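Undergrad: this one's structure only:
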């Protein structure tokens, strides 16, 4: 994975004059196509004043998990903890919401605007133990860049 090349492409997407929704979709599509073990890439955002996340743009198989209560699953836990969550093997997590039998691992990174956790990027992989510090650094960078225009 060439992080600098991926960052350049992300910056190009974000500087485009398309809508916010189109930018988020382009990021999902690009990451899914560029990184072989990113089998599902999506954004969840806080659903108004409710204590839940709502699915926004994504690339990959459709999911029935369009609303996730705070505290439930990996995404819901990140909404509460405000911290990155890397799960190298989902079978080792008691509080995991299965998005399909193919999913073996997941990484979720929060997006902060003015110090508030307003959403997150969620990556599912069909591979056990694929994520490294480079993935975490890349996704943190993307979340910081996205926060600028949200």
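TA: That came in fine, so what should we check first? Note that the structure is predicted; figures quoted are calculated from it, not measured.
Undergrad: CA atoms for contacts and neighbours, from now on please.
TA: OK.
Undergrad: Of all the helix elements in this structure, which one is longest?
TA: Looking across the chain with DSSP state H, the single longest helix is helix 133-149.
Undergrad: Tell me the helices and strands packed up against that one.
TA: helix 3-15, strand 105-113, strand 116-125 (3 or more Cα pairs under 8 Å, 6 or more residues apart in numbering; DSSP states H and E).
Undergrad: Dump these to a markdown table, plus distance to residue 24 and mean neighbour count.
TA: What follows is the helices and strands packed on helix 133-149, written out as a markdown table (distance: least, Cα to Cα, whole Å; neighbours: other Cα atoms under 10 Å):
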| stretch | distance to residue 24 | mean neighbour count |
| --- | --- | --- |
| helix 3-15 | 9 | 15 |
| strand 105-113 | 13 | 24 |
| strand 116-125 | 10 | 22 |
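Undergrad: Of these, which is nearest residue 142?
TA: Residue 142 lies closest to helix 3-15 among those, at 7.3 Å (Cα to Cα).
Undergrad: so how far is the closest one off the chain centroid?
TA: 16 Å (Cα atoms, centre = their mean, to the nearest Å).
Undergrad: Comparison target below:
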């Protein structure tokens, strides 16, 4: 039985270290990438406060397709380069957006989302997925959040 529960008072670097360790433990030796994404989406939902969506979009046939997530139903397909997720996939760079309504071409899957953090998962130089975190709070994410999710994405690159 797994019982991964963060302390609500943890500083962000420690919270993300514990999230990383929990994700590493759950995905270690499991070859099914979808199962690993599902568990990691659940962990992000549990560990990262102030979210209304946490999950993955997978690169499929040159576009992004919805992967495992926690939260409300979401857009199923996102064209490469469109919205925050598509921008992360096209650039291979983290997108930290304080106000999604000010982001050119933002795709509103959930009208409650106000800020977003999207981190590409890169394997052998190619974006294979993105990790997407949405929040109903403006400017919810900062550099510490980006660094924590980037470390998680790097670890997951060979596990999804």
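TA: Happy to help now that I have it. What you see is a predicted model; the values in this text were computed from it and never measured.
Undergrad: List the TM-score for the superposed pair.
TA: Superposed pair, TM-score by TM-score structural alignment, normalised by the length of the first structure: 0.91. Supporting alignment: 147 aligned residues with a Cα RMSD of 1.5 Å.
Undergrad: on average, how far is the longest helix of the first structure from the matching bit in the second structure?
TA: With mean Cα distance after the TM-score superposition for the first structure, helix 133-149 of the first structure departs from the second structure by a mean of 1.0 Å once superposed.
Undergrad: what range in the second structure matches that helix?
TA: Using TM-score structural alignment, helix 133-149 of the first structure lines up with residues 143-159 of the second structure.
Undergrad: Stretch 72-83 of the first structure too?
TA: The aligned range for stretch 72-83 of the first structure in the second structure is 82-93, by TM-score structural alignment.
Undergrad: how about the matching stretch: buried residues?
TA: 82-90, 92-93 (16 or more other Cα atoms under 10 Å).
Undergrad: Among the residues you listed, name the ones in helices.
TA: In helices, judged by DSSP H, the following of those are found: 83-90.
Undergrad: Closest one of those residues to residue 149 of the second structure?
TA: Nearest to residue 149 of the second structure out of these is residue 88 (Cα to Cα; 13.3 Å).
Undergrad: Looks like residue 83 of the first structure contacts residue 107 (just checking).
TA: No - here residue 83 of the first structure does not reach residue 107: they are 11.0 Å apart, not a contact under Cα atoms under 8 Å.
Undergrad: So the nearest residue to residue 32 of the first structure once chain neighbours are set aside versus residue 119 of the first structure, what's the distance?
TA: Take residue 32 of the first structure and drop its neighbours on the chain: the residue closest to it by Cα to Cα, 6 or more residues apart in numbering is residue 38, 5.2 Å away. For residue 38 of the first structure, the distance to residue 119 of the first structure (Cα to Cα, to the nearest Å) stands at 19 Å.
Undergrad: Check residue 53 of the first structure too.
TA: Look at residue 53 of the first structure and residue 119 of the first structure: by Cα to Cα, they are 7 Å apart.
Undergrad: Quickly list what's touching both of the two.
TA: Both residue 53 of the first structure and residue 119 are contacted by 44-46, 79, under the criterion Cα atoms under 8 Å, 6 or more residues apart in numbering.
Undergrad: Which ones among the residues you listed lie within strands?
TA: Among these, DSSP state E puts 44-46 in strands.
Undergrad: Neighbour-wise, give me the winner out of those.
TA: Among these, the one with the most neighbours (other Cα atoms under 10 Å) is residue 44, at 26 neighbours.
Undergrad: Can you find the partner of residue 35 of the first structure in the second structure?
TA: Matched to the second structure by TM-score structural alignment, residue 35 of the first structure sits across from residue 48.
Undergrad: likewise residue 123 of the first structure?
TA: Aligned counterpart of residue 123 of the first structure in the second structure: residue 133 (TM-score structural alignment).
Undergrad: Would you agree that match is in contact with residue 54?
TA: Yes - contact status for residue 133 of the second structure versus residue 54: in contact at 4.6 Å, counting by Cα under 8 Å.
Undergrad: Next one: the match of residue 123 of the first structure relative to residue 100 of the second structure, how far apart?
TA: 12 Å.
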